[in-house]
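K.L.:
This is a predicted model, with the sequence first.
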Amino acid sequence: MVPPVRDHIPVVVQGSGRRGRRAGLAGVLWAAAELAVTVGVVVLLLVVHEVWWTNRQASAGAREEVRALERGWEEAPAGGIPPVAEPQPQSGTEPESKPEAEPEAGRSVAPAAAEAGAGPSSGPAGRAPVRDQSYAVLRIPRLGLVVPVAQGIDKKAVLDKGYAGHYPGTAQPGAEGNFALAGHRNTHGEPFRYLNRLRAGDEVTVDVRGQRYTYVVGQILPETTERDTGVVAPVPRSVVKPEYGYSAPGAYVTLTTCTPEYTSKYRLVVWGTLKR
């Protein structure tokens, strides 16, 4: 007997398309979550590098530079800023002129000294140090701060090393006029992080080749704009807030950094006068 032929009846599975769409959506969300985690880890590593590693590296380098300066002073006679030997041109050539460094805007750079009508940059020895070269040691006992001072405020060559940078065109330590310095408040050694803790009467000392100059903090300008060039003038006075500053010639020190912390929106300024 021939068995009856049965028609093939297809089986329809309901909901398989919906589950497929859900699985696809879950995969996309999972990939997005993995990407977000990866980006977060990368950002975290960058923050750790910027905040922790640059501080550690710059602080160590600054301490070593202070030791090197002091060793050099012990081996050489005292007498202020050392004279700088000028390079001799080769026969038949003209000496190459080097342009002055332009003040660079950044986290810790305050007004440009070149625009402030600042006084001469030569020190007690009558010669200015080489650009980007360290030549002095700044000490602030209240803050436990000991850092090198270098000529210029170039971000990469000076400030990012954890040094205090001397504004070109302003006076040198111990000289009449305004000895103006800039430094980072956050990252790269952050030497001026706690500048806001200084009070009137605190001492700021600057050692230069066996000579020590002591300044006494007199005024603090909590906040001003980065274009307030008056703060680094020979007789420092804010042009934004003229109630802050001085009116008579003298020997001043100016310390500038950014404020609030982790921003470069405004500048914090501390002034002192030379202790006679």
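P.N.:
The structure has been received and is ready for your questions.
K.L.:
Could you use CA atoms for every contact and neighbour count after this?
P.N.:
Will do.
K.L.:
Any buried residues in the helix or strand hosting residue 24, and which?
P.N.:
Using DSSP states H and E, residue 24 maps to helix 16-48. Of all the residues in helix 16-48, not one is buried under the rule 16 or more other C-alpha atoms under 10 Å.
K.L.:
Enumerate the positions of the next helix-or-strand element following that helix that are buried.
P.N.:
Later in the chain than helix 16-48, the nearest helix or strand by DSSP H and E is helix 54-75. Residues of helix 54-75 classed as buried by neighbour count (16+ other C-alpha under 10 Å): 54, 55, 56, 58, 59, 61, 62, 65, 66, 69, 70, 73.
K.L.:
want to throw these into CSV with distance to residue 30?
P.N.:
Shown next, in CSV, are those (distance: C-alpha to C-alpha, whole Å):
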residue, distance to residue 30
54, 35
55, 37
56, 38
58, 41
59, 42
61, 45
62, 47
65, 51
66, 53
69, 57
70, 59
73, 63
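K.L.:
Pick the one among these closest to residue 23.
P.N.:
Nearest to residue 23, judged by C-alpha to C-alpha, of those is residue 54 at 45.1 Å.
K.L.:
Please report the distance of that closest one from residue 273.
P.N.:
Distance of residue 54 to residue 273, given as C-alpha to C-alpha, to the nearest Å: 33 Å.
K.L.:
Put this next to the first one:
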Amino acid sequence: MTAPTAPADLHITPRNVAFGRGQSHPRWWMSGDPVATAFYNSLSLSFPAGEGYFVQSVRHYLNELPEPLRSQVADFAQQEAYHSREHIAFNRQVHDAGYETKEIEALNREDARRSRDLEPEVNLAATAALEHFTAMFAHALLADERHLAGAPAEVRRLWQWHAVEEIEHKGVAFDTFLYVTRDLSPFKRWFFRVMVMWQATNDFWKERTRDLHLLLQQDNIDTPKTWRKLALFLFLKPGMLRQVFLPYLAYYLPGFHPWVHDDRKLANKVERSLKLDEAALA
């Protein structure tokens, strides 16, 4: 049996925290490695447009939702707004470090705009799928310190804070999807969500590959050798994609729910270490 909704004692807490204001970081801020840096930069440059799309897709159904899901959606939206703000600031630092980012940001906004033309139910299913992506990556970042070990301290704190909150709200879009599709048969609902996940996966990696090409070209290293190095980084050491492979496949199981894997202890442990209250905005 799987939980039909988030845990009854779940708290989704929007934390109004700022990171790295007035600071700069090296061009290759992740361990001095342009390849690892490009991977994380490609993610960050996609976040503002992507998170805006997620919020709009879920809030479309806000007035239909019962409590406590309606309140969870509101908290989810507030968390995502803070994430977008902080990654806009981080992306400005990426630009200031010498990367031309405007084209990549514009392409991601266009990706989100095209997606909004889809049916609301498809956008909601895509958001549930991609929120599973962010939750998988978030867990891996927090569980394996190697992922962020080479980042400057304040950059590491930014990504850890983001990961903590992605874990907290990882079931909101999925529970909204379950509620909105409650009249579908179990098979139709399962088939709908896994087909959308398959398409969302293809789109996600097509778009990240495009953005990685644009970043690597600026360092004159968009070569087969670099892409082999990226594959080793992603699959072997530290191996983010290897670590999330089984959690990704779990989404395709009938009866899947994000909170089958309750990783709040991990998120809470990292949150305590960050001492976020000391960094909160006035």
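P.N.:
All right, it came through fine. Here the structure is a predicted model, which is why all the values come from computation and not from measurement.
K.L.:
TM between them?
P.N.:
For this chain pair, the superposition-based TM-score is 0.23 by TM-score structural alignment, normalised by the length of the first structure; 117 aligned residues with a C-alpha RMSD of 6.7 Å.
K.L.:
rewinding a little: can you pick out the most distant pair from the buried residues of helix 54-75 of the first structure?
P.N.:
54 and 73 (28.3 Å).
K.L.:
so which helix or strand takes in the closest residue to residue 230 of the second structure other than its chain neighbours?
P.N.:
Spatial nearest neighbour of residue 230 of the second structure, chain neighbours left out: residue 35 (6.2 Å); criterion: C-alpha to C-alpha, 6 or more residues apart in numbering. Using DSSP H and E, residue 35 of the second structure sits within helix 34-59.
K.L.:
Now do the helix holding residue 24 of the first structure and helix 54-75, the angle between them.
P.N.:
10 degrees (axes from the mean of the first three to the mean of the last three C-alpha atoms, to 10 degrees).
K.L.:
burial measure for residue 265 of the second structure, as a count.
P.N.:
Using other C-alpha atoms under 10 Å, residue 265 of the second structure is surrounded by 9 other residues.
K.L.:
and residue 203 of the first structure, how many neighbours?
P.N.:
Residue 203 of the first structure, neighbours per other C-alpha under 10 Å, totals 20.
K.L.:
Wait, it touches residue 253, no?
P.N.:
No - judged on C-alpha atoms under 8 Å, residue 203 of the first structure makes no contact with residue 253 at a distance of 10.8 Å.
K.L.:
Overlap in contacts, those two.
P.N.:
Counting by C-alpha atoms under 8 Å, 6 or more residues apart in numbering, the contacts common to residue 203 of the first structure and residue 253 are residue 215.
K.L.:
ok, so what distance separates the nearest residue to residue 253 of the first structure once chain neighbours are set aside from residue 268 of the first structure?
P.N.:
Of all residues not flanking residue 253 of the first structure in the chain, residue 179 sits nearest, at 4.6 Å (C-alpha to C-alpha, 6+ apart). Relative to residue 268 of the first structure, residue 179 of the first structure is positioned 16 Å away (C-alpha to C-alpha).
K.L.:
coming back round to it: tell me the contacts of the residue nearest to residue 230 of the second structure?
P.N.:
216, 226, 229, 230.
K.L.:
Could you report the distance from the third one to residue 235 of the second structure?
P.N.:
In this case it means residue 229 of the second structure. Distance from residue 229 of the second structure to residue 235 of the second structure, by C-alpha to C-alpha: 10 Å.
K.L.:
Ok, residue 271 of the second structure next?
P.N.:
27 Å.
K.L.:
more neighbours, those two?
P.N.:
residue 271 (18 against 15).
K.L.:
how about the helix or strand encompassing that one: buried residues?
P.N.:
Using DSSP H and E, residue 271 of the second structure sits within helix 264-274. Neighbour-count burial for helix 264-274 of the second structure flags 264, 267, 270, 271, 274 (criterion: 16+ other C-alpha under 10 Å).
K.L.:
what packs against it?
P.N.:
Helix 264-274 of the second structure sits against helix 120-143, helix 153-168, with contacts defined as 3 or more C-alpha pairs under 8 Å, 6 or more residues apart in numbering; DSSP states H and E.
K.L.:
now the helix ranked longest in the second structure and helix 34-59, what's the angle there?
P.N.:
If you go by DSSP state H, the second structure has its longest helix at helix 186-218. Angle between the axes of helix 186-218 of the second structure and helix 34-59 is 140 degrees (criterion: the same axes, to 10 degrees).
K.L.:
hang on, the earlier thing: which one of the contacts of residue 35 of the second structure sits in the busiest neighbourhood?
P.N.:
Busiest of these [other C-alpha under 10 Å] is residue 216, holding 20 neighbours.
K.L.:
before we move on, what SS does the residue nearest to residue 253 of the first structure have?
P.N.:
strand (DSSP: H, G, I helix; E, B strand; the rest coil).
K.L.:
do the same with residue 256 of the first structure
P.N.:
Going by three-state DSSP: residue 256 of the first structure is strand.
K.L.:
my guess is it contacts residue 224, does it?
P.N.:
No - assessed by C-alpha under 8 Å, residue 256 of the first structure is found out of contact with residue 224, at 10.4 Å.
K.L.:
so where does the closest residue to residue 162 of the second structure other than its chain neighbours fall, helix or strand?
P.N.:
Nearest non-adjacent residue to residue 162 of the second structure, counting by C-alpha to C-alpha, 6+ apart: residue 83, 6.6 Å away. According to DSSP H and E, residue 83 of the second structure maps onto helix 69-96.
K.L.:
do residue 103 of the second structure as well
P.N.:
helix 102-116.
K.L.:
And that helix, what's buried?
P.N.:
104, 105, 107, 108, 109, 111, 112, 115, 116.
K.L.:
List the contacts of the first one.
P.N.:
Counting by C-alpha under 8 Å, 6+ apart, residue 104 of the second structure touches 45, 211, 214.
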